[in-house]
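**Q** What follows is a predicted protein model with its sequence.
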Amino acid sequence: MATFNETMVTQFILIGLSEHPKARAVFFWFLLVLYLVCVLGNGVIVLLILVDSRLHTPMYFFLCVLSFVDLTLINNTVPETLANCFIDMPMISFTRCLSQMYLGLLLVSTECFVLAIMAYDRFVAICHPLHYIQIMNWPVCIGLVGASVSLAFLLTLINALLQPTDFCGQHVINHFVCELQSFLRLDCSESRTSELFLHISSLFVLLPPFGFIVLTYGRIGLAVHRMRSAQGRRKAFSTCSSHLAVVSVFYGTIMIMYLRPQEKSVSDQSKIISVAYGGLTPMLNPVIYSLRNRDVKGAFWKLVGRKTLD
């Protein structure tokens, strides 16, 4: 059993769906299917991009990074959540709780920046096609990803340094996992510095990248509108539509989660939203890209020994 004194907490209890036992089986199978599709889909995309030389381009490099981030993100929480589905009061150690929270924050922040980089890549490809290779060279691509990870790590580190240390013996987290907002609600100190910085960093991580994506696609839309060739417009739309779909799902769910007015307690609706951006988005990414991308489908059939189907 966990031991607690007035302020020291060594373990947390995760409520999850403990109050809805009949929903556990449905949630378990939903989450299991979501997890398997995500791991298989993103794993295949990473493998295809690594082994097929035709996919060694900046666009697919960023897609490979995105799929790797999604693989790590879903493996950070979902296997443990599946194991806890039929446990009345699952417990998680303080150390594991922190690692789960801050790794998740690092990955989600990185994905925000990578999606913005992917929008810039499409902007250069469509608006400056003759200079694409010069602008999006490999040092630039690697530098952009490195800068994204570094910035995400810095924000995560500051959040970790500001984490609450006084819980007044509270050790029950009303969530499936150690989600940062739910964790901060246990803080009983008066300063609330950690919660304030989380709101500030959420604004920084979400709004500038999203605004950049909107501005970038505005420029792309103008460029496509000026194209005389209908085939060129269709190709540009096809190139951008997959990324736009992923951006809509990811930013839509995470903005609802972190930019809306905070509730005093975590609702079941908030838990479902967290599942959407933590599990549903990583699952949809490979589905969206593979279904709408001929190069990815061609690489897949080549890998399994078949010719590309037109």
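**A** That came in fine, so what should we check first? Since the structure is predicted, the reported quantities are computational estimates derived from the model, not experimental observations.
**Q** Please make it C-alpha for all contacts and neighbour counts, starting now.
**A** Noted.
**Q** The residue nearest the centre of the chain: which element?
**A** For the chain, residue 108 is the residue whose C-alpha lies nearest the centre (Cα atoms, centre = their mean; 4.3 Å). Assigned by DSSP states H and E, residue 108 belongs to helix 94-127.
**Q** Who are the packing partners of that helix?
**A** strand 11-14, helix 58-84, helix 132-135, helix 138-161, helix 193-226, helix 230-258 (3 or more Cα pairs under 8 Å, 6 or more residues apart in numbering; DSSP states H and E).
**Q** starting at the chain centroid, how far to it?
**A** Relative to the mean C-alpha coordinate of its chain, helix 94-127 is positioned 6 Å out (Cα atoms, centre = their mean, to the nearest Å).
**Q** And stretch 61-73, by the same measure?
**A** 9 Å.
**Q** With stretch 230-243 instead?
**A** Using Cα atoms, centre = their mean, the offset of stretch 230-243 from its chain centre is 24 Å.
**Q** buried ones in it?
**A** Using 16 or more other Cα atoms under 10 Å as the test for burial, stretch 230-243 gives 233, 236-237, 239-240, 242-243.
**Q** can I get those residues in CSV with distance to residue 95?
**A** Below are the buried residues of stretch 230-243 laid out as CSV (distance: Cα to Cα, whole Å):
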residue, distance to residue 95
233, 52
236, 47
237, 46
239, 43
240, 41
242, 38
243, 36
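**Q** ok, residue 190 to residue 76 distance?
**A** 31 Å (Cα to Cα, to the nearest Å).
**Q** So for these two, which residue has more residues nearby?
**A** Using other Cα atoms under 10 Å, the more surrounded residue of residue 190 and residue 76 is residue 76, with 19 against 7.
**Q** The structure to be compared is supplied as follows:
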Amino acid sequence: MRNHSVITTFIILGLTDDPQLQILVFIFLFITYMLSIIGNLTIICLILVDSHLKTAMYFFLQNFSFLEISFTTACVPTYLHIILTGDRTITIKACFSQVFFIVLFVATEFFLLAVMSYDRYVAICKPLHYVTIMNSRVCRILILCCWVSGLLIILPPLGLSLYLEFCDSVINHFVCDASPILKNSCSDTWFIEQLVIVCAVLTFITTLMCVVLSYIYIVKTILRLPSAQERKKAFSTCSSHIIVVSIT
């Protein structure tokens, strides 16, 4: 029998113990969080009320904004609460819930970016068939596939992690994350660690290949356009998506 007490809570160390730095971190995170929420809510509302924005591209953008709001809300408010109250404890259930939602939203975002690149491919390479191919039913199915894919990525490693025993309670991070949680376990975590790597690499490679292949065809099509004005207009429709993909 192993001699250790049952751990029911974790302690999140955060970014710093310096009170002055904590104030700066709180102000910075709070302002950026509010700007993110306001900006993305504005995008969602504009798309809902403007009839000219009822296209596939803006439908995907609306869902992307929702995912951004969900992702930042899953991690930032918890740390703001820790700085504000000084209470660094979090229950294991709450910690695993946070991991679940953070990874779900991030993975779904990756798949959505791949879908958005396909949308741009259809818009530029098959413009005459765009409305037919990217109809509302297809768009809803693609969004559903993004969410299901994100769910399938997170469930296997998280499901196995629920059976872990923990010997340490300190999380050297400002949110609950897979790596610091696994470090606290006194169970054998080798298989879970490998599964996490496989799921992460699979998500990254799959979505990246979709984006790269889409843009290879897009660039080829744009370069065949006769006038510089048409090429500029075609590139401009993809510029914002390219920037988001690059940052991600």
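**A** Structure received. The model shown is predicted, which means the values in this text are computed figures rather than measured ones.
**Q** Quick check: TM-score for this pair?
**A** With the length set by TM-score structural alignment, normalised by the length of structure 2, the two chains reach a TM-score of 0.94; 246 aligned residues with a Cα RMSD of 1.6 Å.
**Q** could you dump the helices and strands packed on helix 94-127 of structure 1 to a markdown table with distance to residue 47 of structure 1?
**A** Formatted as a markdown table, those follow (distance: least, Cα to Cα, whole Å):
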| stretch | distance to residue 47 of structure 1 |
| --- | --- |
| strand 11-14 | 35 |
| helix 58-84 | 9 |
| helix 132-135 | 24 |
| helix 138-161 | 19 |
| helix 193-226 | 28 |
| helix 230-258 | 20 |
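**Q** what's the helix holding residue 108 of structure 1 aligned against in structure 2?
**A** Aligned using TM-score structural alignment, helix 94-127 of structure 1 spans residues 92-125 in structure 2.
**Q** average gap between the matching stretch and structure 1?
**A** When structure 1 is superposed, stretch 92-125 of structure 2 averages 0.5 Å from its matched positions, counting by mean Cα distance after the TM-score superposition for structure 1.
**Q** Report the buried residues of that stretch.
**A** 92, 95-96, 98-125.
**Q** Kindly indicate which of the buried residues of stretch 230-243 of structure 1 lies nearest residue 258 of structure 1.
**A** Looking at these and their distance to residue 258 of structure 1, the nearest is residue 243, at 22.0 Å (Cα to Cα).
**Q** distance of the counterpart of residue 172 of structure 2 in structure 1 from residue 19 of structure 1?
**A** Alignment note (TM-score structural alignment): residue 172 of structure 2 maps to residue 174 of structure 1. Using Cα to Cα, one gets 10 Å for the distance from residue 174 of structure 1 to residue 19 of structure 1.
**Q** try residue 154 of structure 1
**A** Residue 154 of structure 1 is 37 Å from residue 19 of structure 1, by Cα to Cα.
**Q** Please say which of these two ends up with more neighbours.
**A** A count of neighbours by other Cα under 10 Å puts residue 154 above the other of residue 154 of structure 1 and residue 19, at 13 against 10.
**Q** got a list of what residue 214 of structure 1 touches?
**A** If a contact means Cα atoms under 8 Å, 6 or more residues apart in numbering, then residue 214 of structure 1 has no contacts.
**Q** That one -> structure 2?
**A** For residue 214 of structure 1, the residue aligned by TM-score structural alignment is residue 212.
**Q** cool, residue 49 of structure 1 as well?
**A** Matched by TM-score structural alignment, residue 49 of structure 1 corresponds to residue 47 in structure 2.
**Q** residues contacting residue 237 of structure 2?
**A** For residue 237 of structure 2, the contact set (Cα under 8 Å, 6+ apart) comprises residue 120.
**Q** Show me what it aligns to in structure 1.
**A** Under TM-score structural alignment, residue 237 of structure 2 pairs with residue 239 in structure 1.
**Q** how close does that match get to residue 144 of structure 1?
**A** Distance of residue 239 of structure 1 to residue 144 of structure 1, computed by Cα to Cα: 21 Å.
**Q** now residue 5 of structure 1
**A** Residue 5 of structure 1 is 46 Å from residue 144 of structure 1, by Cα to Cα.
**Q** the more surrounded of the two?
**A** With neighbours defined as other Cα under 10 Å, residue 5 of structure 1 and residue 144 compare such that residue 144 has more, 17 against 10.
**Q** and that one, what is it in contact with?
**A** Each residue near residue 144 of structure 1 by Cα under 8 Å, 6+ apart is listed here: residue 117.
**Q** For it, give its distance to residue 211 of structure 1.
**A** 18 Å.
**Q** now swap in residue 6 of structure 1 and tell me
**A** Taking Cα to Cα, one finds residue 6 of structure 1 at 45 Å from residue 211 of structure 1.
**Q** same question, residue 104 of structure 1
**A** Using Cα to Cα, residue 104 of structure 1 is found at 23 Å from residue 211 of structure 1.
**Q** One more: residue 186 of structure 1?
**A** For residue 186 of structure 1, the distance to residue 211 of structure 1 equals 33 Å [Cα to Cα].
**Q** which one of these two has more residues nearby?
**A** Taking other Cα under 10 Å, residue 186 of structure 1 and residue 211 do not tie; residue 186 has more neighbours (18 against 12).
**Q** OK, contacts around whatever residue of structure 2 lines up with that one?
**A** Aligned counterpart of residue 186 of structure 1 in structure 2: residue 184 (TM-score structural alignment). Residues near residue 184 of structure 2 by Cα under 8 Å, 6+ apart: 166-171.
**Q** quick one: residue 221 of structure 2 and residue 122 touch, right?
**A** No: counting by Cα atoms under 8 Å, residue 221 of structure 2 does not reach residue 122; the two are 10.9 Å apart.
**Q** Whatever residue of structure 2 lines up with residue 153 of structure 1: neighbour count?
**A** In structure 2, the residue paired with residue 153 of structure 1 is residue 151, using TM-score structural alignment. Applying other Cα under 10 Å, we find 18 residues neighbouring residue 151 of structure 2.
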